[in-house]
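A.B. asks: Sequence first, then the predicted structure, then my questions.
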Amino acid sequence: MHTLRPALKMRGVCETDLHELHRLDNQVFKVTPYPYYVLRQLFDVYPDGILVLDDGMSLQGFACFATTADRQSSWVLGLGVAPDRRGQGLGRRLMLEVLRRLRQAGVHEVRLSVEPANVAAVSLYRSLGFTPEPEVRRDYLGPDEDRLIMRLSLG
């Protein structure tokens, strides 16, 4: 029997969400999750830069982004969806809202880094108009943590 899941609400993160956000980040990024203190500081410095998808019981997805002080460019610092919710368009939903907010704020360029072997993520970002730099950045996040840098011009 298939049980219905509660509807997901997209909203800004609250301080009380930080432990749950940390749990989800660890579930999504098993090898390179953010330490709790980094999520804490991202929340303190960029309170409007973390969106979550909440089903009323737990967080099912998140997006973290930060914009430079001159508002010219922004970085997507993390995008994650609970493993059992992947393939349902939740990452796209989060990214579309991030891009909408950045356009509204007058940001000109968005960048992100992605593991080159993460075909689903690279495909999602390409479908949203991001283009990769020609070369993979070796050891970008530390030894053997190569990343593809992708960019999107918002006009």
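C.D. replies: Here it is on my side, so go on.
A.B. asks: use CA for all of it now, contacts and neighbours both
C.D. replies: Fine.
A.B. asks: How about stretch 60-73, which residues are buried there?
C.D. replies: Using 16 or more other Cα atoms under 10 Å as the test for burial, stretch 60-73 gives 60-67, 73.
A.B. asks: Show me the residue sitting in the middle of this structure in space.
C.D. replies: Taking Cα atoms, centre = their mean as the criterion, Leu79 is the residue nearest the geometric centre of the chain, at 2.1 Å.
A.B. asks: try this one next to it:
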Amino acid sequence: MTAEPLERALDHDERLTRPTPLSEPPPPLLRTARESDLPELQRLDEEVFREVAYPAFLLRQLYDLYAEHLLVLDDGDGRLRGYVLAATTAISRDSWILGLCVTEDRRRHGLGRELMEEVLKRLRRCGTARVRLTVEPANGAAILLYRSLGFCPEQPGDGLRPDYFGPGEDRLVMCLALPGGD
């Protein structure tokens, strides 16, 4: 009886010689932001929004005011991969989405949708009647996401607001009525 090489004996299904497919990173954990996340949140905001990122002091104040509606995607190694922030007014039961982002390397995996669906669910539970947001008119991917969630351009003018954030800074204002919020 002759012994066959160990590699061949162990590799009946070509497990050792077949190339290993690249695996997707595990999905990040969606959770409410913590105060300790603020430096990483600032890094993320600057990475995604660059020159229009929120200054650190404003992120701190937004966290203090709206922490229950500041949700993050935590990849488990200390880096945040996305966030959504909703600010709610008590009197009118309106809310504004002040920020939604996902890092470029994690886009097109449904994470923006996951963030939005969770924050909308939380807003509905709080009795919010209407959610509004603005989006750059050229950001087709974001507009498609918002439309798929039920957001519609706010009238007048099909939602387009020229110079909304200053000269040349047009925005599309979109709105969603939350069932059960009224």
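C.D. replies: Arrived safely. Bear in mind the structure is a predicted one, so any value in this text is a computation, not a measurement.
A.B. asks: before we move on, the earlier item: just to confirm, what residue in the second structure is aligned with the residue nearest to the centre of the first structure?
C.D. replies: Taking TM-score structural alignment as the criterion, the aligned counterpart of Leu79 of the first structure in the second structure is Leu100.
A.B. asks: what's the matching range in the first structure for the longest helix seen in the second structure?
C.D. replies: Looking across the second structure with DSSP state H, the single longest helix is helix 111-125. Equivalent residues of helix 111-125 of the second structure are located at 90-104 in the first structure, counting by TM-score structural alignment.
A.B. asks: which residues in the first structure does the strand or helix carrying Leu145 of the second structure match up with?
C.D. replies: Using DSSP states H and E, Leu145 of the second structure falls within helix 140-148. Helix 140-148 of the second structure falls opposite residues 119-127 of the first structure when the two are matched by TM-score structural alignment.
A.B. asks: And that stretch against the second structure, how far off on average?
C.D. replies: For stretch 119-127 of the first structure, the mean deviation from the second structure after alignment is 0.3 Å (mean Cα distance after the TM-score superposition for the first structure).
A.B. asks: And that stretch, what's buried?
C.D. replies: 121-122, 125.
A.B. asks: Stretch 29-47 of the first structure too?
C.D. replies: Judged by neighbour count using 16+ other Cα under 10 Å, the buried positions of stretch 29-47 of the first structure are 33-34, 36, 39-40, 42-43, 47.
A.B. asks: Now do the helices in the second structure.
C.D. replies: 6-10, 38-49, 56-66, 111-125, 140-148.
A.B. asks: Packing partners of the last one?
C.D. replies: Read it as helix 140-148 of the second structure. Using 3 or more Cα pairs under 8 Å, 6 or more residues apart in numbering; DSSP states H and E as the contact test, no helix or strand touches helix 140-148 of the second structure.
A.B. asks: go with 10 Å
C.D. replies: Where contact means 3 or more Cα pairs under 10 Å, 6 or more residues apart in numbering; DSSP states H and E, helix 140-148 of the second structure is packed against helix 111-125, strand 130-135, strand 152-153, strand 171-177.
A.B. asks: show me the contacts for the closest residue to the residue nearest to the centre of the first structure other than its chain neighbours.
C.D. replies: Using Cα to Cα, 6 or more residues apart in numbering and skipping residues adjacent in sequence, the residue nearest Leu79 of the first structure is Ala63, 4.4 Å away. With contact taken as Cα atoms under 10 Å, 6 or more residues apart in numbering, Ala63 of the first structure is in contact with 12-13, 49-53, 76-81, 91, 94-95, 97-98.
A.B. asks: Next one: Ala63 of the first structure from Met1 of the first structure, what distance?
C.D. replies: Spatial separation of Ala63 of the first structure from Met1 of the first structure under the definition Cα to Cα, to the nearest Å is 32 Å.
A.B. asks: which residue lines up with Leu176 of the second structure in the first structure?
C.D. replies: Taking TM-score structural alignment as the criterion, the aligned counterpart of Leu176 of the second structure in the first structure is Leu152.
A.B. asks: Looks like its match contacts Phe130 (just checking).
C.D. replies: Yes - Leu152 of the first structure sits in contact with Phe130 when judged by Cα atoms under 10 Å, with a separation of 4.5 Å.
A.B. asks: shared neighbours, these two?
C.D. replies: Taking Cα under 10 Å, 6+ apart as the criterion, Leu152 of the first structure and Phe130 both touch 110-112.
A.B. asks: out of those, which is most surrounded?
C.D. replies: Among these, the one with the most neighbours (other Cα atoms under 10 Å) is Val110, at 23 neighbours.
A.B. asks: per the alignment, Tyr54 of the second structure corresponds to what in the first structure?
C.D. replies: In the first structure, the residue matched to Tyr54 of the second structure (TM-score structural alignment) is Tyr34.
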